[in-house]
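1. need the 3D shape of this:
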Amino acid sequence: MKRGLLLNSRVSSVISKMGHTDSLTIADAGLPIPDSTERIDLALKAGIPAFSDVLSTVLSELCVERVVLANEIKDFNPTGLKEIENIINRYEKESGFTITIEFMPHENFKHETTASNAVIRTGEIKPYANIILYSGVVF
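-> Modelled structure (predicted):
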């Protein structure tokens, strides 16, 4: 059995195949997922698993250099944005890597997910609790 924090074999497999600048999306329960993109559905019921738990766990395995969020999170889910910023700050302190945070309109965000290696669907039901992670390099 794997010893690390991330036990989900499909998520672990996607991360292991990612190269520099490849992307992985973590989504709330409502984000539309393109048919052309691999869907890893972790949602069990409203709020489980929480977006923040999935993000923290994925960041324990993936080297990330930049993230993209929807502009709308600033107005419609400022608490969620603060939680994401706290998780990223903790990641930066623990890993020594710096993550650039970018924002775009939600419609553009949805289009951008089509290029993701996969979309991980959480049980999160807070608005705009979605993030695209872009892989960095560990050297």
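2. use CA for all of it now, contacts and neighbours both
-> Fine.
3. so what does the longest helix along the chain touch, helix or strand wise?
-> For the chain, the helix that runs over the most residues, judged by DSSP state H, is helix 78-95. If contacts are counted by 3 or more C-alpha pairs under 8 Å, 6 or more residues apart in numbering; DSSP states H and E, helix 78-95 sits against helix 51-59, helix 73-76.
4. okay if I get those helices as CSV plus mean neighbour count and distance to Ala27?
-> Listed next are these as CSV, based on neighbours: other C-alpha atoms under 10 Å; distance: least, C-alpha to C-alpha, whole Å:
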stretch, mean neighbour count, distance to Ala27
helix 51-59, 19, 7
helix 73-76, 15, 13
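5. next, the second sequence, to be compared with the first:
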Amino acid sequence: MKKHGMINRDIAGALALFGHTDLLVIGDCGLPIPKGVLCIDLSYKVGEPAFLTILDAVLADFEAEAAFIAREITNANPQVEQEIMKKLKADYITHEELKVLSNQAKLIIRTGEATPYANIVLRSGVIF
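-> Predicted coordinates for the structure are as follows:
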């Protein structure tokens, strides 16, 4: 059994298949899941697990070279935006662009988050 890092076997297995530039989405419970994109749904009630909890767990085990968030988060959910920016530098795109980009994702992790625009697209980097 893994001692450190991501212990969710579905997420750990999916992340092990990532290569450079593959896309990972962590989304709130309202983000549409495109047909054909693998989704690991962690939600079990409204608000749980929280988006930031899952983002922290993923970033501890995933090399992200770029991140994208919806610019609408600035007005609608500044607390989550500030926490994201403490963890990594994210570029702003529109929420519609984020949903289109999620069609190219290798994996979407759905949280129970129920605050506006608590979604992020992470582009896989390399560790060397």
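6. tell me the spacing between Val58 of structure 2 and Glu97 of structure 2.
-> Per C-alpha to C-alpha, to the nearest Å, Val58 of structure 2 is found 22 Å from Glu97 of structure 2.
7. again, but for Ile108 of structure 2
-> Noted for Ile108 of structure 2: a distance of 16 Å to Glu97 of structure 2, by C-alpha to C-alpha.
8. tell me which of the two has more neighbours.
-> In this view Ile108 of structure 2 and Glu97 are compared by other C-alpha atoms under 10 Å, and Ile108 has more residues nearby, 24 against 13.
9. what's the more buried one aligned with over in structure 1?
-> Using TM-score structural alignment to pair residues, one finds that Ile108 of structure 2 aligns to Val119 in structure 1.
10. center of structure 2 - which residue?
-> Centre of structure 2 computed as the mean C-alpha position; nearest residue by C-alpha atoms, centre = their mean is Ile26, 2.0 Å away.
11. which ones are touching that residue?
-> Residues in contact with Ile26 of structure 2 (C-alpha atoms under 8 Å, 6 or more residues apart in numbering) are 51, 54-55, 108-111, 119-121.
12. just the ones of these in strands?
-> Cross-referencing these against strands under DSSP state E gives 108-110, 120-121.
13. switch the residues you listed over to a markdown table; also include distance to Pro34 of structure 2.
-> Listed next are those as a markdown table, based on distance: C-alpha to C-alpha, whole Å:
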| residue | distance to Pro34 of structure 2 |
| --- | --- |
| Ile108 | 9 |
| Ile109 | 12 |
| Arg110 | 12 |
| Ile120 | 15 |
| Val121 | 14 |
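14. farthest pair in the residues you listed?
-> Arg110 and Val121 (12.1 Å; C-alpha to C-alpha).
15. start and end residues in structure 2 for the longest strand seen in structure 1, please.
-> Counting residues, the longest strand in structure 1 under DSSP E turns out to be strand 64-70. Under TM-score structural alignment, the match for strand 64-70 of structure 1 in structure 2 covers residues 64-70.
16. centre of the chain versus the matching stretch, how much separation?
-> 9 Å (C-alpha atoms, centre = their mean, to the nearest Å).
17. next one: stretch 72-79 of structure 2
-> 17 Å.
18. also stretch 84-95 of structure 1?
-> 13 Å.
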